[in-house]
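can't give you the sequence, but here's the structure:
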């Protein structure tokens, strides 16, 4: 009799835990593009009810866009009655983070490391929160794709420019996601004297003389394409400008370090290896 009671108690605990876990997954809000991709890749796309503005992939995900995480209000998030909120520390407003943690809604704010191993670790962390055990195939797919990148002995100098029209031009320094991606793809960041981002100047362009100028697709479009980029003061006089080595990639693929990071490495590798000397 005692064994029967113990068995029934354990069964109730298992069922209760399972129901709570399913409840926590029923209305997910993701506040980072890479996290959104991971949740979808792990098979929980239909549980997402809202995302932030950086969540541009997969394109089949059609849910409410809450805007940028830096400017979000706790009210706009709680209005959607989420049962699970997933985000990263990057760009997270400290005030919003504290309000999310105090909201009573299950919230996880992950620390993201911009590396291949960091991405695989984050996949496991997200999967653990979701209660998903089948995540190793997703991790392995990254390694398989990265192996398709070819070595570039010359390590071409690549300058990433963040553009929002000709009036906003910023250069990516060391320890930025794009800096890490350039290295993984076989190139080297054309600038090394500072971290984070700084305004682009003609003097910096000429001094660093990059082999390639790299943009987000949206950034290059905001300038009017390659011909528009070549009108940036000083750019046409660089190696990149003279050879019209102006390249662009999808922003999330280039800097997100999500499940598609292997694809991003290979795409950038191909873009900077074709004319590398």
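Arrived safely, thanks for sending. The structure displayed is predicted, hence computed values, not measured ones.

all contacts plus neighbour counts: C-alpha atoms, from now on.
OK.

Let me see the ranges of the strands in the chain.
Along the chain, the segments classed as strands by DSSP state E run 28-30, 48-51, 64-65, 84-88, 106-110, 157-163, 169-172, 188-189, 197-199, 212-216, 246-249.

Just list what the second one packs against, helices and strands only.
Using 3 or more Cα pairs under 8 Å, 6 or more residues apart in numbering; DSSP states H and E as the contact test, the elements touching strand 48-51 are strand 28-30, strand 64-65.

how about a markdown table for these, with mean neighbour count added?
Below are the helices and strands packed on strand 48-51 laid out as a markdown table (neighbours: other Cα atoms under 10 Å):
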| stretch | mean neighbour count |
| --- | --- |
| strand 28-30 | 27 |
| strand 64-65 | 14 |
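
Turn these into TSV, columns for distance to residue 244.
Output for these, formatted as TSV (distance: least, Cα to Cα, whole Å):
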stretch	distance to residue 244
strand 28-30	39
strand 64-65	36
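
ok, and here's another one to check against it:
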């Protein structure tokens, strides 16, 4: 039997705007998107994509071309209207074809539980953003996946049966019916009793790090790979992700203003219109690192807004955003830009509201921080700096 491997993730933070280079900031900017964030999103009613896995309206729009291939705005403020950031839904490129796992492997997961995995022929990889299933595919073990969560939206997984219901609730019966040989998950899905029930049924359950951030994509990738007995493929995938992210970082640095006074004042707004939920995501929410990586000015620091809190008129007035980042389902739930501005009159009286400067992206991608991180950053950057390419 293999010797125990440690999967416990490390937590680190990096001071905002502490490094002058965009590329360096992109690689080191830290954001705590832990289980508490994911559970908060679920609790606020994070909506499901279409039953066929395509994501419904979330995938509407033009797939973003490479940022290097478009003509950016000469003035980043010289644009009126909304844009949707869309990645290629079929953009899955495994680093290996059906690799042979080295099993059994014993790991100590992020909760300190020692788990032995001796069979990865029937894998379930479940989390609130679909990041884990995407990682399994990219490692070359996609054919071993037997089911999916509602956030798994990339094309090759469309036909997999769902094991979540009512959004992100785990369905014990659906999971057991698939007879998984191993389950990878984190603390972002519940009820937690279902996870414990799977362990009681004798299924190896490996709980990986719930934090989703720019600075731990490599660590999370390697956690998944080690647990599945393919550490070499994990190292290869992690290196590829890092290289792709670095490349996009350089491209963003070429078009993003370096002077903070010239950067777009930006907020991340989380909305569930049917439930009357309107949250502003601030520092250490995961959105702050994303905003900074895109070469934007994160207003949250200026208005002393940390974590995730219900938005107030006072906060919007103080922020005076020029750009609002949102999840696509959230924007749709509020009735689009017009509906949102009717619901939040204070937002209508800001530069972002006046110019209808909103950029939305699939709920399952925008804060997922997985193998498609570079594609996510590229699509968002194109929607911000060359919106005519996707409008």
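Alright, I've got the coordinates. Worth saying up front: this structure is predicted, and the values here are computed from it rather than measured.

re earlier: return the most buried member of the strands of structure 1.
Across the strands of structure 1, averaging neighbours per residue (mean count of other Cα atoms under 10 Å) puts strand 28-30 on top, at a mean of 27.

if we can go back for a sec, of all the helices and strands packed on strand 48-51 of structure 1, which one comes closest to residue 192 of structure 1?
With Cα to Cα, the closest approach to residue 192 of structure 1 among these belongs to strand 28-30: 33.3 Å.

mean deviation of the closest one from structure 2?
Its aligned residues in structure 2 lie a mean 1.3 Å from strand 28-30 of structure 1 after superposition (mean Cα distance after the TM-score superposition for structure 1).

who wins for proximity to residue 225 of structure 1 among the strands of structure 1?
Across the strands of structure 1, closest to residue 225 of structure 1 is strand 246-249 (Cα to Cα), at 9.1 Å.

Pull up the aligned stretch in structure 2 for that closest one.
Per TM-score structural alignment, the counterpart of strand 246-249 of structure 1 in structure 2 is residues 358-361.

what about the matching stretch, how far off from structure 1?
Stretch 358-361 of structure 2 sits 1.0 Å off on average (mean Cα distance after the TM-score superposition for structure 1).

the helices in the stretch 51-200 of structure 1, which residues?
74-78, 94-102, 116-130, 136-146, 177-184 (DSSP state H, counting those that start in this stretch).

Buried by neighbour count: which residues of the third one qualify?
With burial defined by 16 or more other Cα atoms under 10 Å, the residues of helix 116-130 of structure 1 counted as buried are 116, 119-120, 122-127, 129-130.

In a markdown table, list those along with distance to residue 253 of structure 1.
Shown next, in a markdown table, are those (distance: Cα to Cα, whole Å):
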| residue | distance to residue 253 of structure 1 |
| --- | --- |
| 116 | 13 |
| 119 | 13 |
| 120 | 16 |
| 122 | 16 |
| 123 | 16 |
| 124 | 20 |
| 125 | 20 |
| 126 | 19 |
| 127 | 21 |
| 129 | 24 |
| 130 | 24 |
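
before we move on, back to that, in JSON lines: the strands of structure 1, plus distance to residue 19 of structure 1.
Formatted as JSON lines, these follow (distance: least, Cα to Cα, whole Å):
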{"stretch": "strand 28-30", "distance to residue 19 of structure 1": "16"}
{"stretch": "strand 48-51", "distance to residue 19 of structure 1": "18"}
{"stretch": "strand 64-65", "distance to residue 19 of structure 1": "26"}
{"stretch": "strand 84-88", "distance to residue 19 of structure 1": "14"}
{"stretch": "strand 106-110", "distance to residue 19 of structure 1": "15"}
{"stretch": "strand 157-163", "distance to residue 19 of structure 1": "45"}
{"stretch": "strand 169-172", "distance to residue 19 of structure 1": "46"}
{"stretch": "strand 188-189", "distance to residue 19 of structure 1": "49"}
{"stretch": "strand 197-199", "distance to residue 19 of structure 1": "46"}
{"stretch": "strand 212-216", "distance to residue 19 of structure 1": "43"}
{"stretch": "strand 246-249", "distance to residue 19 of structure 1": "42"}
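
can you tell which of these is closest to residue 3 of structure 1?
With Cα to Cα as the measure, strand 106-110 is the member of the strands of structure 1 nearest residue 3 of structure 1 (34.7 Å).

Just give me the match in structure 2 for residue 164 of structure 1.
Superposed on structure 2 with TM-score structural alignment, residue 164 of structure 1 falls opposite residue 272.

so its match makes contact with residue 328?
No - Residue 272 of structure 2 is beyond contact range of residue 328, at 10.5 Å (criterion: Cα atoms under 8 Å).

more crowded one of those two?
Neighbour count, other Cα atoms under 10 Å: between residue 272 of structure 2 and residue 328, residue 328 has more, with 25 against 21.

ok, now how distant is that one from residue 202 of structure 2?
To residue 202 of structure 2, residue 328 of structure 2 is 39 Å away according to Cα to Cα, to the nearest Å.

just residue 217 of structure 2 next, same as before
The value you get for residue 217 of structure 2 to residue 202 of structure 2, if Cα to Cα is used, is 30 Å.

With residue 347 of structure 2 instead?
For residue 347 of structure 2, the distance to residue 202 of structure 2 - Cα to Cα - is 52 Å.

Could you pull up the contacting residues of the equivalent of residue 139 of structure 2 over in structure 1?
Correspondence of residue 139 of structure 2 to structure 1, assessed by TM-score structural alignment: residue 42. Going by Cα atoms under 8 Å, 6 or more residues apart in numbering, residue 42 of structure 1 touches 127, 132, 134-135, 138.
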